[in-house]
Structure formats: C-alpha cells, structure tokens
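1. Requesting a structural model of the entry that follows:
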Amino acid sequence: MRSILVLTFVALLGGTGAVEAQQRTTSLTGLGGANEALVWQAVGRLDANGVGFCTATLIAPDLVLTAAHCVYSPTSNALLKAEDLTFRAGLRHGTSAAERQIAQIEAHPGYTPGQGSTAENIRHDVALLRLETPIPTHMLDPFVLFNERFAKGPVSVVSYGRGRAELPSRQAVCRMFDRYQGVVLMDCDVTFGSSGAPVFSHKNGRGQIISVISSVGRFEGKKVSFGMVLPQLVVDLKRQMRANKQSPPATARRITITNGTGRTTSTGGAKFVRPGGS
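-> Model (predicted):
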C-alpha cells in the first residue's frame, strides 16, 4: 500500500527529466578527514534505544531537527520516550563532537504514524527535539533554515545510513527537480538511516537547510528521495514546543527574620513558593 500511494502521488507531478538530473549528481563521499568533517559537525546521528537510528541536525543550541517518523516506534506507532533518544553530533568512528540526551519531542501534528509515505505524511514528516542541555555555539555552530523561496536546482545532503552508520557521508551535488503542494522531489542518494538528513542550499555561502529527507520512491523508473518545504512547519513546531514545555517544579523556601542581635527567628512554617527555585 505504501509504494502504491507514493507512486500515485509522484505521477501527479509530471515528467521533468529525472534521468538527466541524475547524470549531473556527484557520488556519495564519506567525511573521513577531520578537517573535512569539521564543517558538518552540527549534523549528527539520532539514536533510539532498541529501535535504530536516523540523521538529525542542530538548528539552535538546544534544538535538533529530524523526520517525524524517526520519533515513533516502527512496531507500535507510539511516540518514543525522550529519554530513549540521544543526539550524537558529528559522530565519527565512535567519537562525537557533542552528545546530548533528548528532553522533549514534538512531531508535527500533520504527520500520522502508521499511515506510511502518503503525500500528506511526507509534507509533514518533521520533528523538533529539545536537548536536555544546550550545546554552546563555541562548540558547534548550528545550521539555519533557508527562508527564501527556492527554485529547482543543485542541493547537497549530509547523512548517516545503513552500511555507513559510523561515519557521515556527503553528496556535494544532487538535484531538487520538482515540488508539488509542499513535497519536494530529489535525486539524492539516501538509504535507511538517512531519514531526517538535512538537504542544503548553498546560495548564500554556508549551507542552509531547505528540506529534510523523508522517504524514497520511484519516478520515471528511477529512485528518488522525498522531502518537504520546511519554514512554516518549523515555526509550527517551535510554537508547539513552547506550549508543551514543562515548567520546572516550584521550590518552597523558608524565610528567616533577624531580630537585630544577629540571631534569627523562624517564621513558624510560612513559605514563599517561587517558580523555578529562583
């Protein structure tokens, strides 16, 4: 059923020469050199205990962007527990540039787990994760979103994947060759584990994220990857995250009063409650 839905959706987009586009792409290259990998360290592996991994990207000191289907159990379709998720930024051969537990998960409400790669799910396949402890910008420089309208053309992808789980790989040039009602089609080389990987535009110098890898399918007999148009989705998720963020528990403090002699007298149990213990 999933493949039928994807193929039906792709057929609505019309032909734009996917074969020609693929001839202009570069191959996937592992970021094995330390200097080469340094630029992309804000991209990391998102590990889910007992489930597997996806790719994710730091977009603020305390926020990570990934695909919504990465935060649901593939067997029960239940939302995973935040404490079972770990973001390993720039992971290379077992060593991370920074490693953080996840404190909060927000998947876009337009995504429905268990319904597969429908057009509706692909265009909403985005989740935002809040880190338990922020990663300072002097350690890692977060990537920003590309907020302009982007045209068809060259993009790049950095991802982890099956067979390359310990080293990020980069495809320096692949192509976004069509878009339809919030869904983006690309000829980028992705596989299992690449879900959630950032798709970059290089229009303004350093890469800016224009989409996130959701799934793969077939178009004109060729393998294609699907993403979504991001900016408004991320705005929705940030609002959702603020609304759902738990306030720190209130802390009760006992007041003491000095009697002018340096001694203190208890107030007999009267307490002031200050949110956050401040």
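
2. From here on, just use CA atoms for contacts and neighbour counts.
-> Noted.

3. Okay, helices next: where are they in the stretch 101-250 of the chain?
-> In the stretch 101-250 of the chain, helices defined by DSSP state H, counting those that start in this stretch lie at 119-123, 231-244, listed in chain order.

4. Quick check: which of those helices is buried the most?
-> Across those, averaging neighbours per residue (mean count of other C-alpha atoms under 10 Å) puts helix 119-123 on top, at a mean of 23.

5. Residue 169: what's it in contact with?
-> Contact partners of residue 169, counting by C-alpha atoms under 8 Å, 6 or more residues apart in numbering, are 28, 29, 30, 31, 158, 159, 160.

6. oh sorry, the question was meant for residue 153
-> For residue 153, the contact set (C-alpha under 8 Å, 6+ apart) comprises 175, 176, 177.

7. Contacts only, for residue 85.
-> 46, 47, 48, 49, 101, 102.

8. The first one against residue 99, yeah?
-> No: shown here, residue 46 and residue 99 do not form a contact pair, counting by C-alpha atoms under 8 Å, at 9.9 Å.

9. of the two, who's got more company?
-> Taking other C-alpha atoms under 10 Å, residue 46 and residue 99 do not tie; residue 46 has more neighbours (30 against 19).

10. Can you tell me which of the contacts of residue 153 comes closest to residue 273?
-> residue 176 (54.8 Å; C-alpha to C-alpha).

11. Just give the closest residue to the closest one, not the sequence neighbours.
-> Leaving aside its chain neighbours, residue 176 sits nearest to residue 186 (4.3 Å; criterion: C-alpha to C-alpha, 6 or more residues apart in numbering).

12. host element of residue 9?
-> helix 2-11 (DSSP states H and E).

13. which parts of that helix are buried?
-> For helix 2-11, the neighbour count (16 or more other C-alpha atoms under 10 Å) marks 6, 7, 9, 10 as buried.

14. Residue 241 versus the first one, what's the distance?
-> When C-alpha to C-alpha, to the nearest Å is applied, the distance between residue 6 and residue 241 equals 30 Å.

15. Please apply the same query to the third one.
-> Computed as C-alpha to C-alpha, the residue 9 to residue 241 distance reads 31 Å.

16. What is the neighbour count of the closest residue to residue 216 other than its chain neighbours?
-> Sequence neighbours aside, residue 225 is the residue nearest to residue 216 in space, at 4.3 Å (criterion: C-alpha to C-alpha, 6+ apart). Applying other C-alpha under 10 Å, we find 21 residues neighbouring residue 225.

17. Looks like residue 225 contacts residue 219 (just checking).
-> No: look at residue 225 against residue 219 with C-alpha under 8 Å: they stay out of range, at 9.5 Å.

18. quick one, strands of the stretch 151-278 of the chain?
-> 153-161, 164-180, 183-186, 198-201, 208-212, 215-219, 222-228, 251-258, 264-274 (DSSP state E, counting those that start in this stretch).

19. Format the contacts of residue 153 as CSV; extra columns: neighbour count and distance to residue 233.
-> Shown next, in CSV, are the contacts of residue 153 (neighbours: other C-alpha atoms under 10 Å; distance: C-alpha to C-alpha, whole Å):
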residue, neighbour count, distance to residue 233
175, 20, 22
176, 26, 19
177, 20, 21
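
20. here's the other one to compare against:
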Amino acid sequence: MRLEEESEIVRDAISAEYADIVVAVTELGSPATLMVLLAVLFWCGGRRRSALVISYAVAGLGFILALETLLGLPRPPEAVYLTSIDVEGYGFPSGHAFASAVVYGGLVSVYDRLRDPVALLGAGTLVVAVSLSRVVLGVHYLGDVIVGAILGVAFVAAMNRLSRGMPTVGFAVAVALAIPAVYVTGAAVYAVLSLGGAIGGLLTAGWIDRLPPLRSRLEGAVLVVVGSGVLVALQLAEAVVDLTPLLAALYAALVAWIVFAPAVVGWFRTGILEVARTES
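-> Below you'll find the model as predicted:
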C-alpha cells in the first residue's frame, strides 16, 4: 500500500549533492512557508478569499495530525534519508503533501480558477514537487504522499461545502477539528498551534470586511515587509515557548496579526501624514 519498492526508485533518481535543492522544495509545503504565503496574499488583496484558505490550512493541520496519530504508521528508516533532517510524527499520510494540496489547491478553488489550465498546472506542479521531495528525502514512501495529496484535494472540497465562502465558519470548523487533535496527539506542538490559530481566526474573522483598503503600492510593500517581519518573529518564538497555553496563545496572536496588520499599518500611515501636515 505504501509503495516501498517504487519509493526506492524515486530516491535513487536524485543524488545527495542535490540535497539542499530538495530541502528547499520541501519547504514550499511546510506550515511556516504556507502561512507566510497566505498572509502576503491576504495583505495584498482578496482578503476574504485568502482568509478562507487560511481557515482551510489551520483546519487541515488539526485533521491530518489526528489522522496520522490514529493510524500510527512509521516513517521509513533513517538509513534511507538523503540528508540529515529533523522530522517528527508518523509517516502516513504525508502532512506536507496534504498541506500543499490544501493551500495551493484551495487558492485555485476559492479564487475560482478551476477552469484556468495555467492555475491548475501551477498548483499541481507545486503539489507534485513538494510530494516527490518528501520521497526523495526518504522521510515518506510514495504511497504516503499520493494519499496525502488526494486527501488534501478532498478536504478542500469538503471545506468549500461546509464553509459556504465564510471565513468565520471555516475557522469554527478548524476549532472543531483542532480540539480532538490536541487530545489524540497528547498536545503535540502542531496540534496546539492548530487550536490557537483556529481560535485566533474565529475571534478576528468578523473584522475582515471592515479593514481599510490599500491606498498605494508603497503601503502594500510596507505592509508586507512589516507584517512578514512580525510573523517570522512570532514563529521563531515557538522554539522558546514550552507551556501549552502559551503556544496556543502565540499562534492565536499570529493569525490575529495577519488580520489586523492592514489596520495597524494604515493607522501608522495616517498618523505620519497628520504629523507632516501639522509641521507644514
């Protein structure tokens, strides 16, 4: 079922000298990279749709962690790893393949690009690249990533029906999935982060339509730079926070920051303009 022999063929196709490239590709499906990508899309426009995909990503994180833990299937042995890499959790299905399908596939679906061959090809290429990178690295079998990607597509379809285009509903579903994930995984870090992100999104989603629009490309650039800097700082803080409630609060703050960053940057811009007018 996990296609061990076929996985060996994929692994043998790439030599260790390309390990850095493979690691870079696999990062395109990591939670941190995907969250920054969704945040930038949210800040630059289409906020309601981007927020909807953020809710899909947070909900999917809780779902896949609980499923992996319940199935309890191990990863391939470390002897086949392409390079030294720290991995946690179980091997089936692949979380990276699932997450990339949920986010990239979710963007295509939510932005109504399902009939656009370029969008479909781009999203499909990213999902396949991330999935194969996990097999090449040796941390998953081929069957793990195939099932993960298929589950990701099915999850997007299910969330489309459940959320009905409303981010608040999407985050409510995320809370409902994250709570059992925390229990099943024994409060694993990513499960706690999923719960925190779901709560943060649920509490702030109602403000999305009230956010000020971007007034210039410069303001958009400032928003992306400042917003991304705060996101990276919050994600780095995960490494030094040990208490479960603080981890949940940290990720709640991260999602809340994504939502409120446009208002904060807009407020500073207005304040600077007021000062400039006063001085002139």
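
21. Got a TM-score for the pair?
-> Superposed pair, TM-score by TM-score structural alignment, normalised by the length of the first structure: 0.26. Supporting alignment: 128 aligned residues with a C-alpha RMSD of 6.6 Å.

22. ok so, going back, shared neighbours, residue 46 and residue 99 of the first structure?
-> By C-alpha under 8 Å, 6+ apart, the residues touching both residue 46 of the first structure and residue 99 are 86, 87, 88.

23. mind listing the helices for the stretch 151-280 of the second structure?
-> Under DSSP H, counting those that start in this stretch, the stretch 151-280 of the second structure gives helices at 167-184, 189-204, 217-237, 244-279.

24. which other helices and strands contact the shortest one?
-> By that I understand helix 189-204 of the second structure. Applying 3 or more C-alpha pairs under 8 Å, 6 or more residues apart in numbering; DSSP states H and E, one finds that helix 189-204 of the second structure contacts helix 47-71, helix 167-184, helix 244-279.

25. how far is the longest one from where the chain is centred?
-> When distances are taken as C-alpha atoms, centre = their mean, to the nearest Å, helix 244-279 of the second structure is centred 21 Å away from the chain's centroid.

26. who are the neighbours of it, in terms of helices and strands?
-> Partner elements for helix 244-279 of the second structure (3+ C-alpha pairs under 8 Å, 6+ apart): helix 31-44, helix 189-204, helix 217-237.

27. Nearest to residue 260 of the second structure among the ones you listed would be which one?
-> Closest of those to residue 260 of the second structure is helix 189-204, at 8.1 Å (criterion: C-alpha to C-alpha).

28. Please enumerate residues in contact with the closest one?
-> For helix 189-204 of the second structure, contacts defined as C-alpha under 8 Å, 6+ apart pick out 55, 58-59, 61-62, 65, 168-169, 171-172, 174-175, 178-179, 181-182, 185, 244, 247-256, 259.

29. In ChimeraX, select just the buried ones from these.
-> A single ChimeraX command selects the buried members of the contacts of helix 189-204 of the second structure (16+ other C-alpha under 10 Å):
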select :55,58,59,61,62,65,168,169,171,172,174,175,178,179,181,182,185,247,248,249,250,251,252,253,254,255,256,259
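
30. Now list the buried members of the contacts of residue 169 of the first structure.
-> For these, buried by 16+ other C-alpha under 10 Å: 28, 30, 31, 158, 159, 160.

31. Any chance of these in JSON lines with distance to residue 231 of the first structure as columns?
-> Shown next, in JSON lines, are these (distance: C-alpha to C-alpha, whole Å):
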{"residue": "28", "distance to residue 231 of the first structure": "27"}
{"residue": "30", "distance to residue 231 of the first structure": "29"}
{"residue": "31", "distance to residue 231 of the first structure": "28"}
{"residue": "158", "distance to residue 231 of the first structure": "19"}
{"residue": "159", "distance to residue 231 of the first structure": "20"}
{"residue": "160", "distance to residue 231 of the first structure": "23"}
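
32. can you give me how far stretch 229-236 of the second structure is from the chain middle?
-> 14 Å.

33. Identify each buried residue in it, please.
-> 230, 231, 234.

34. Can you list the neighbours in contact with that stretch?
-> Stretch 229-236 of the second structure is contacted by residues 32, 36, 250, 251, 254, 257, 258 when judged by C-alpha under 8 Å, 6+ apart.

35. Could you count how many residues lie near the second one?
-> Read that as residue 36 of the second structure. 18.

36. pretty sure it contacts residue 228?
-> Yes: applying C-alpha under 8 Å as the test, residue 36 of the second structure and residue 228 come out as touching, 6.8 Å apart.

37. what is in contact with those two at once?
-> What both residue 36 of the second structure and residue 228 touch, as defined by C-alpha under 8 Å, 6+ apart, is an empty set.

38. Was I right to think residue 158 of the first structure contacts residue 167?
-> No: Residue 158 of the first structure is not in contact with residue 167 according to C-alpha under 8 Å; the separation is 10.4 Å.

39. which residues sit in contact with residue 255 of the second structure?
-> By C-alpha under 8 Å, 6+ apart, the contact set of residue 255 of the second structure is 197, 200, 201.

40. ok, 10 Å please
-> 35, 39, 51, 54-55, 58, 196-205, 231, 261 (C-alpha atoms under 10 Å, 6 or more residues apart in numbering).

41. How much space separates residue 185 of the first structure from residue 216 of the first structure?
-> Remark: distance between residue 185 of the first structure and residue 216 of the first structure (C-alpha to C-alpha) = 9 Å.

42. Can you check which residues contact both of the two?
-> 224, 225, 226, 227.

43. Count the neighbours of residue 8 of the second structure for me.
-> Residue 8 of the second structure: 16 surrounding residues under other C-alpha under 10 Å.

44. Now do it against residue 133 of the second structure, distance only.
-> 13 Å.

45. Likewise for residue 25 of the second structure?
-> Residue 25 of the second structure is 7 Å from residue 133 of the second structure, by C-alpha to C-alpha.

46. Between these two, which contacts overlap?
-> Shared contacts of residue 25 of the second structure and residue 133, counting by C-alpha under 10 Å, 6+ apart, come down to residue 19.

47. More neighbours: those two, which one.
-> It is residue 133, of residue 25 of the second structure and residue 133, that has more neighbours when counted by other C-alpha under 10 Å, with 28 against 18.

48. For the buried residues of helix 2-11 of the first structure, could you give me a markdown table that also reports distance to residue 251 of the first structure?
-> As requested, the buried residues of helix 2-11 of the first structure are arranged in a markdown table below (distance: C-alpha to C-alpha, whole Å):
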| residue | distance to residue 251 of the first structure |
| --- | --- |
| 6 | 52 |
| 7 | 56 |
| 9 | 54 |
| 10 | 55 |
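
49. So residue 168 of the second structure versus residue 223 of the second structure, what's the distance?
-> From residue 168 of the second structure to residue 223 of the second structure the distance is 23 Å (C-alpha to C-alpha).
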